[in-house]
Each structure stands twice: as C-alpha cells, then as structure tokens.
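Participant: Test case, fold it:
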Amino acid sequence: MKLICDLPSPKSLPDKYVLPPEKRPCDNELRDDLSVALPVIDLRGAMGDGRRQVIGEIMEAGKEFGFFQVVNHGVEEDVIQGFREAAAEFFRMPEEAKLKYYSNEPNNPFRVFSGSVTSHTDTNDIRYWRDCLKLRCYPVDKLMHHWPLEPEIFRERLAKYAVEVQDLARRLLRLIAEGLGLDDQFFEGDLTGGETMMNVNYYPSCPNPSLTLGIRPHSDRYILTILSQGDVSGLQVKHKGRWIGVQPIDNAFVVNFGLQLEMVTNGVLTSVEHRVVTNSAKARMSVATLIRPNMECRIGPAQVMVDGDTNPPKYRDFTGSELIEAYETTAGNREALLEMFRIHHTKLC
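Facilitator: The predicted structure follows:
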C-alpha cells in the first residue's frame, strides 16, 4: 500500500477516507478563528524563585484543559528544527526507499504506515488522512540501530532530539509530582522506564477536509506526551463539550496528560480527548513523543492520592502491558478504557 504522500494529488477525496457523517468535523470546527490559546507556561522560572508559580500554572492548566504549551523549555531551536527537517526529508524520499519500512505490525521498533483504520471493528476499512512514522527513540544507544541510514542526517538529529525531549519530560514530571504533593522523583523508575515512543505524523493537504480527519478523537494512553506541532494548525482539544483548535507557537511544545497519569493520580489530573483536522492548503507534520512505563511494572493510584473512605482508589492496579491491551481494545476511547480499570464501590446505607 502506498503512503498518502506518494499518491498523485487527487481532486476529490478517495472513498476509503470519507468518514460516516456522524464522525466528520462540522464546517464551523474547521475555521481557525475558533482556535483559543492554551495556557503558555514559561519554564525558565522553574529554575529559580518562580518554581512554585510555574508548578501552580502547570496544575491549573492541566486541570482546566489537560493540555498546555511550554516555552523556554531548554530544547534548542536548532535541535527541534533539525529533526523536523530530517523527518520531512524522510517523507520526501522516493517511494521505493520508504517501502522497506512499511508495516502494520505494531511491535516493529521502526515502521511506516498510512491511513490508520477508524476502528478495530470496522468492516468498511475507512481510513484517516495520515501517514505515520512510528518508532522507539529512547534509550538512544539501545534503539539507534533500528533507525534508517537514510536520509543521512536522520540518525544523528533524531538522537539529539530524543535525548533533549526526554530530559524535558523528566523535568516536567518532577514539577507535576511536586504539584501533587509527591516526592519530586515519584515518576522516575518503572512508571516511566519503558522505551519511549515517537509518532511523526504527516498530513498531506486534503481535497475535502470536511469529510475526514487526520486522527480520530482519542486520549493518549501513557503518562505524558510532548508534541512539536510546527507552524500549521490542526490539533483540536475537547474543552467543555466543544472542539477548540490549538494555535501553533514558534518552537513551543504542546504537553498533555495520558490515561496512565489520570489513574495514578486517582482522577486529580485528567487525560483529555483530542483529534486532528486536515486542511486543503498545506501539509502538516507533528512529532509526538510518548513517555511510557515499564511494561511489567504495577500501576495504580499513588498512596498519597487516596484516603480511606473519603477518597478511595478509583482504579485497580494493572501492568503496562494490560494498559496497552486495553487501549487497543477500546481504540483510545477515554471512558471505555477507564471503565476497564475502574473500581465500583458499594455505598453502605
């Protein structure tokens, strides 16, 4: 199967990308003027006297939106742009050069696929308007040999980017831990000790954005996602029952909480649904880095987040592997996944 970016530019949307009417974005949801500014947090203050303020801003933004943007985050602009250029060059390679990486096997450490299906139960094989380069990016020394040798700049630039974004994730999780009243190293170790995943999402310009989506509505599964969305809008977040667009900011990262974090915090922090719409004028590329747990570690509400009868644990313990299986079963549906792990307490009269 070809990547969408390798197809001749169609004048109309091919049938297999046309979603049922109830799954399509409304016309007014495709307008940029509906975009709102997510809270923008300057992480420079976290290094000094402003640490408590930054922590407060993260917690407030997380509870209100489940998303925020960070600037002055310590990842150099040339590192961000350098890897984005390398990834774009990968998608521009000839079809035959990319074909050897094409796979629908989810356990491959480096693969390319196109037009993910709308659901595991769909029989019509309707697909989303997205090409994706999915890889494991950290620890670098362990995983680099899986990465392609072409384009020539790819490995070196990915290595630099992965290391710096991993460090940013570690710093953010320490701030989040402090904001929750946990030890600042609470999230280190097995809770974030799995191989870090990366999705490089490429959305070609689309003949009819009103008929399709780039990615379905979903919540992320793991503890934290750090996204470089570039300068083209398309990401939308569910907020108070409506879809709002996330305005791009130069060299900022969009940060959002995953379902694992929601369950570890016993629901104090939530993983919010989001999706991607397409546009007819420009291609869009985003780079999502997903911080994952060790697959065999036990995950459940932190002891500090529960309190006997007044605030009992809402979720049972589970492993990282169980989380992945549940996510695949529910196709990323937030409520369906949480229900698989929810504890239903019986109230005594």
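Participant: going forward, measure contacts and count neighbours with C-alpha atoms only.
Facilitator: Will do.
Participant: burial of D32, as a residue count?
Facilitator: 14 (other CA atoms under 10 Å).
Participant: wait, I meant L172
Facilitator: The number of residues packed near L172 is 20, by other CA under 10 Å.
Participant: Buried residues of the helix or strand encompassing it, list them for me.
Facilitator: Assigned by DSSP states H and E, L172 belongs to helix 154-179. Neighbour counts over helix 154-179 (16 or more other CA atoms under 10 Å) mark 154-155, 157-162, 164-166, 168-179 as buried.
Participant: try stretch 307-327
Facilitator: 313-315, 317, 319-320, 322-323, 326-327.
Participant: Touching stretch 324-337 from outside, list them.
Facilitator: The contact list for stretch 324-337 (CA atoms under 8 Å, 6 or more residues apart in numbering) reads 119-120, 217-221, 259, 271-273, 340.
Participant: Take the residues you listed and keep only those in strands.
Facilitator: Of these, the ones assigned to strands by DSSP state E are 217-218.
Participant: With neighbour count and distance to S9 added, can I get the contacts of stretch 324-337 in CSV?
Facilitator: CSV is the format used below for these (neighbours: other CA atoms under 10 Å; distance: CA to CA, whole Å):
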residue, neighbour count, distance to S9
S119, 17, 26
H120, 12, 28
P217, 19, 26
H218, 20, 28
S219, 24, 31
D220, 22, 31
R221, 27, 34
L259, 26, 37
S271, 27, 36
V272, 24, 34
E273, 22, 31
M340, 14, 42
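Participant: Let me have the contacts of stretch 324-337 in TSV, adding distance to E89 as columns.
Facilitator: Putting the contacts of stretch 324-337 into TSV (distance: CA to CA, whole Å) gives the following:
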residue	distance to E89
S119	30
H120	31
P217	28
H218	28
S219	29
D220	27
R221	29
L259	33
S271	33
V272	32
E273	30
M340	41
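Participant: Also this sequence, please, to line up against the first:
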Amino acid sequence: MATITPLVPQLSPKTPLHAPKLTCVKSLAASADLTSIPSNYTYSASPIEPAASDPEDSIPVIDFSLLTSGDPDQRSKIIQDLGKACKDWGFFMVINHGVSKSLMKAVIEASNDFFNLTEEEKQEFDGKHVMDPIRCGTSYNARLDKVFFWRDFLKVVVHPEFNFPDKPTGFSELALEYCKRTRELARELLKGVSKSLGLEECYIEKTLDLDSSLQIFVANLYPPCPQPELAMGMPPHSDHGLLSLLAQNEIGGLQLQHNGKWVNVNAIPNSFLVNTGDHLEILSNGKYKSILHRAVVNNKVTRISLAIANGPSLDTIVSPAPELVNNESHQTQATYIPMKYKEYLEFQQSNVLDGKSCLDRVKLTLVKSLAESGGLTSIPSDYAYSTNSIQPAASDPEEHSIPVIDFSMLTSGDLDQRSKMIQDLGRACEDWGGFMLINHGVPESLVKAVMESCKEFFNLTEEEKREFEGKHVFDPIKCGTSLHGRQDKVLVWRDFLKVIVHPEFRFPHKPAGFSELALEFCQKTRKLVRELLKGISENLGFEECYIEKTLDLDSGFQLFAANLYPPCPQPELTIGIPPHSDHGLLTILGQNEIGGLQVQHNEKWVDVNILPNSFFINTGDHLEILSNGKYKSLVHQAVVNNKATRISLAIANGPSLDTIVGPAAELVNNESHPAAYIPMKFKEYLELQQSNPLGSKTSLDRVRV
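Facilitator: As a prediction, the model looks like this:
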C-alpha cells in the first residue's frame, strides 16, 4: 500500500527557460511548444533514497462504519486504532464513510469545470487577503514564493458562513452538500480522537467551538509537467486546523513523511485521506503530530485533489488541553503557547510555505520554560549530549592555577610595574589563552545591575521575547535558545540574548532601564579591552597602538551576549555550551555567583572559579591569527547544575567587520615562521562560525594553511 520515494525530486541536467510572467499553470502546461519548465518553477533537490518494502510502512485504514457502530467493543477497538494512527502516522485512510461516490465524483468534475473557465472568468475570484472568502490563484503565495509550484487552486471559506463561486452552474450546490457531509464526518472522527486522548467524547467539539468552526474547501489542479523531476506541486508542509479530508481523481501524487522517509499514498477507491493538523498537535500537547506532506507531479495526466480543512472557530484560543498537562496521568509540561486560531491562520497563509515553520513559532522552546515546568525529572532526548564529551574537570588547583592580571598595574605610571604586568599578560595569553582580571575599574554595582537586568529580561514572557528573536547572524538583536535554535541536532541547555552594541549601539527596550545600563557597561568594557590590547601589542614586540590601528578598533565589532543556564534535572547528560573557541580578539566574561565555566589546559578541563568582582578574559581566534599562532584561542565550555540558575555575561570584542585579518607581517618569516593562517575578512569568518555547528576550533581550522 505504501512505497518509499526520494526525499525531494531529482534534478535534471537541462537548464530551463525563465517564464516571462506568472500565469496559471494550466495555461502554461497547455502551451504547445512547452518542452521544459521555466526556471522559476525549478525546485531544489538532493540525491534519491532507496525504496523500502518493510510491511510496517502500511498506511492505517479506519472503517468509519465501525466508529459509528452500536457495538461498544467494535467502537472501542476502532477508537484505539484511530488514536494509534494519529500518534504513529498523523494520517489514515477512511473507508465506509457514508459520503456517496457519485457526490465525490461530481464535485471533482465540477472543480475541473471551474479550472476550465477562461482566465478572465476566474479573475473575478482572485481575492487578495488570506481571509477573503473566495480566492483563486496559482502556486501557494505567488506574491512571496521564490520558487513557484506546479499548481492552480481555488480556496473557499464554506463555514461558519457558506461562500462559493457562481460558476460553473451547479458547482455551488454540489459543494454545499459535499462540505456539509464532510464536516459531519470530521466531527464524528474528532469524537473518536477525543476519546482516544482520554477526554470526553465531545471535548474537542465544545472546547474549540465546532458549531462555528472554520471549514475551507480547497480544489487543487496539477496539470501534466514536461519535467516533473524538477517541479513540485506543493512543498513539504503541515496543515493548520484539526483534520484535513482529501479526495482526488484517480491520479496519485500525495506523499507524506513517515520515519524520515517519503511515502507514496496509494488511495483505496472511494476513501478519504485524512491528515492531522497543527491544532490537533497543539491540543494534544504533541501526543498527535501534524504530518508533513507534499504533492508531486507527473508528465502524463492532470491530477485534481479536494482538500477540506476543518479547524476550530476563528476566535478560539487553542492551547494544550489542561487535562493532558501536569496531572497524575500526564507528567509533562505545556509545550505550546496559546494563540487565537485566526492569528495563526493569517500568519501561515501570509508567509512562504515551509515545513512546520508556523507551528515552531508557538512551541515553548526556551529552556527556562522547560526547566520551570512542574514534574520535570529527566531531560528530553533532544538535549542529550554525548556523555563522552562531558569530562570531569581537573581537580588539582596547584597544577592548574589560572593566571591573574592586575589591571591597575597595567595602567600604572610605574614603568617597572607595567613592564612586569605586560610580561605576565603575554605569558597568560601564550600558556593559557585566558586569565582573571582584577582591579579593572568597572564598578561592582554596575556589573550587578546589568546582571539583574539580564535576569529580568529572561523573566519576560515568551511572547514578549519573541519580538527580539532575529534570524540572521547579523541581525542586531537575537534572542533564542540552544545555539542556532530548534534546528540544532542536539539542543544545549541555554537561553541567550545576543546584541551587536558597536560600532552602532542597539538594545532591547525591555525591561525598563536595561538599555541604559548595558550602554554604560559596554563602553567601560570596550575601553578595558583596548587597554589590554595595548599591553598585548607591546608583548608581541609591536608599538602600543598596533592592534588598535591595524584592526580598526574605532569601528571594532562588539557583541553583548547574556546566557541563562537554568537548573537541569540531569546535568550529567547535557551541556550549556559545547567546547568551542571565540571569534574576535578578547572576550570579557562575568557571571552571577554560580560557576559553570570550564577551560581546556594541557588537554584537561579546568573549573574556573572566578574571583569576586573580577572578569575572566579569554583570547579569541583572531588574536591567534594575528599572532601567527603564538597566542592560542582558548577552548572552553559551560556545564550546568541541578540546583541553581547561572547567568553569564560575555562581551566579545573584535576588529571592524570589513578588516581582513591575517598574521602580522612582522611575525612572519618565510623560512622559520611562515604564515600559518589564510587572511580572511572578519565579517566572513563571523558568518562562517555563527552559521555552523559549534565545535572546538572548527572555524579556525578552515583558515589554517
């Protein structure tokens, strides 16, 4: 019943022409001279995966007549099967559903007649806004789609108020009957779904106000495509709402993702194909997953599908059912943010269709929320870090005594004191790549105030913090979790706020006063770093202002990063930040009174017990590059604990973004000391490091000769 197909279509070596303008695909496909698709219909691809024939890949079949049977045992068994299908697949076929074959066929034929109307006739039903009751068009969201899809569509809101095109004759009457019957079918299925979740039979019906439910009629036309291996009918996506019921003419093309593989859906004659939607996943608190599915095309015949999406009422705020959260039967936290269905729908329909990107927006993804949920006794599996990587710290404090630099002596008018401190600074950079800085002149009260404001920021609601999410490496303000958010293969036990504060200062406007404190703190730490770099310049045998001038520190890049590490029920299984080195020159780190920083020294991990009112300073990759390897950037990591929240504040200081950093010419001798690193613009290095998985010195290794 199910066969495995490639994850994405295979690309052809042919180079297609570019379409002069967007038109409906039906007209494009009907062009007599069309032998290749326009380039703006070319969908990206990856290698083909082998087919699988494992019988466990059989798609579930639900006999609707047994669900409505008067036999309690039959009904109980089919409810169990329904729940298993929702949990394991998010998809099933419904047979014996009571909707006549003749009605299904008539609606499909009427849909075909609609698509056969002239383009001028169909323009009457164009629609502009996502909530317009009737919309006819092509692709998905043609205004935003970078790649167009080989599909024309008609979308009509048919409930709670019935709307429909008045052409072709009789279409509206057929659709009214069809939508009424499928709505009744969906409500009966949802009664069974409610029971399978351990809820009352009418729970979903009442809670989500299905008397005023949104129902959308969607007809899709996929004409023959001259290069089906290049195009896509609909990209991988999940549906909004609760259940979508799909029927089609006798031409296949629906594929769904199961256990990481794409499965062809070969429909049983006169059956409905039913998939779970995002709001059933939300209501069930993730027990039932909305399914990723897509539509592929062929080069021989036209496929028509009818998708009837059934959701809550538009004004319903959908959230995990309280009965499924934190009680005797369900020791789990709510993992989705409540959101009005109308707002979710507008968001999804107004953006590019992309997997489960909309559902990800309402997931409670921050570690703080996870840690504070009641009953959390173990970490989710996607936070389980390789235990081989979490090694015990070295325990001999004498052997691993971290250098201490007294900043007041570095800026002292006593030349002997300054000279001695510059030697100590150089030795710390060369032997350790890090040191503790005391008597640095930044008021303790300011450090504490900034730390307290960081805590207040992390205490904002997820909705408030969402304003500062950011997506790109160079977005000036980014708030999130882990390293790169939910796309990390293994998540780390950290929430963060990253802000670019120089050469231009930006900052969140919440909480009150945070921005002003951060501005003062960043100005003082920037001056501190420039003084340290003067000492480092001298230690390397340069003029005092060599680094300052060569790397354009007047326009130097400064990044403010606040990190939150909440208590973790299994700290031995996860990590706050994995081993890595920092970009830039010097990073200044402060923290509340909770430890967790470890540095690598002589191939052992050393706990950093920061002295009161001191900063820990570590060298970055670009100081290693500039010194041609004399100073090594420090590999460090953050571990977590099960008792108290740790907050750290890291201020990264680098060259200007446009500076090309390579080994200092004065330190390079082609015979005895050849250049060990390839020159690279700092901005490009930063993009490379921040866009890839964090791992020791993986980015630095890319520029080694």
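Participant: Would you pull the TM-score for this pair?
Facilitator: In this superposition the chains share a TM-score of 0.89, using TM-score structural alignment, normalised by the length of structure 1; 338 aligned residues with a CA RMSD of 2.5 Å.
Participant: returning to that earlier point: mind checking which of the buried residues of stretch 307-327 of structure 1 are in strands?
Facilitator: T319.
Participant: How about the equivalent of I134 of structure 2 over in structure 1, nearest residue that isn't a chain neighbour?
Facilitator: Matched by TM-score structural alignment, I134 of structure 2 corresponds to F110 in structure 1. Distance criterion CA to CA, 6 or more residues apart in numbering; nearest residue to F110 of structure 1, sequence neighbours excluded, is L135 at 4.3 Å.
Participant: Show me the strands in the stretch 101-250 of structure 1, by range?
Facilitator: 110-114, 131-138, 196-203, 215-218, 224-228, 235-239, 242-245 (DSSP state E, counting those that start in this stretch).
Participant: To K11 of structure 1, which of those lies closest?
Facilitator: Nearest to K11 of structure 1 among these is strand 196-203; the distance by CA to CA comes to 16.2 Å.
Participant: Now that closest one on structure 2. Mean distance?
Facilitator: In the superposition against structure 2, strand 196-203 of structure 1 averages 0.7 Å from its aligned positions (mean CA distance after the TM-score superposition for structure 1).
Participant: ok, residues contacting that strand?
Facilitator: 87, 129-139, 214, 278, 283-292.
Participant: Helix, strand or coil: sort out V287 of structure 1 for me.
Facilitator: Under the three-state scheme (DSSP: H, G, I helix; E, B strand; the rest coil), V287 of structure 1 adopts strand.
Participant: picking up where we left off before, report the contact partners of the counterpart of the residue nearest to F110 of structure 1 in structure 2.
Facilitator: Under the alignment (TM-score structural alignment), L135 of structure 1 pairs with V156 in structure 2. Taking CA under 8 Å, 6+ apart, we find V156 of structure 2 in contact with 133-135, 163-164, 216-218.
Participant: Between all of these, which two are separated the most?
Facilitator: Among the contacts of V156 of structure 2, N163 and V218 lie farthest apart (CA to CA), at 12.5 Å.
Participant: And the alignment partner in structure 1 of R303 of structure 2, how close does it get to L269 of structure 1?
Facilitator: With TM-score structural alignment as the criterion, R303 of structure 2 lines up with R284 in structure 1. Here the criterion is CA to CA, to the nearest Å. By it, R284 of structure 1 lies 29 Å from L269 of structure 1.
Participant: Of these two, which one has the most company?
Facilitator: Counted by other CA under 10 Å, R284 of structure 1 and L269 do not tie: L269 has more neighbours, with 23 against 20.
Participant: What is the burial count for the nearest residue to K146 of structure 2 once chain neighbours are set aside?
Facilitator: Leaving aside its sequence neighbours, K146 of structure 2 sits nearest to N40 (CA to CA, 6+ apart; 7.4 Å). Using other CA under 10 Å, N40 of structure 2 has 19 neighbouring residues.
Participant: what's the answer for K478 of structure 2, then?
Facilitator: Neighbour tally, K478 of structure 2, other CA under 10 Å: 24.
Participant: Point me to the helix or strand that includes it.
Facilitator: Here K478 of structure 2 sits within strand 477-481, counting by DSSP H and E.
Participant: Now do that strand: which range of structure 1 does it align onto?
Facilitator: Against structure 1, strand 477-481 of structure 2 falls on no residues (TM-score structural alignment).
Participant: The helix or strand just after that strand to strand 477-481, inter-axis angle?
Facilitator: Next helix or strand after strand 477-481 of structure 2 toward the C-terminus (DSSP H and E): strand 495-502. On the basis of axes from the mean of the first three to the mean of the last three CA atoms, to 10 degrees, strand 495-502 of structure 2 is oriented at 160 degrees to strand 477-481.
Participant: what span of structure 1 lines up against strand 495-502 of structure 2?
Facilitator: Going by TM-score structural alignment, strand 495-502 of structure 2 sits over no part of structure 1.
Participant: Fine by me, we can end here.
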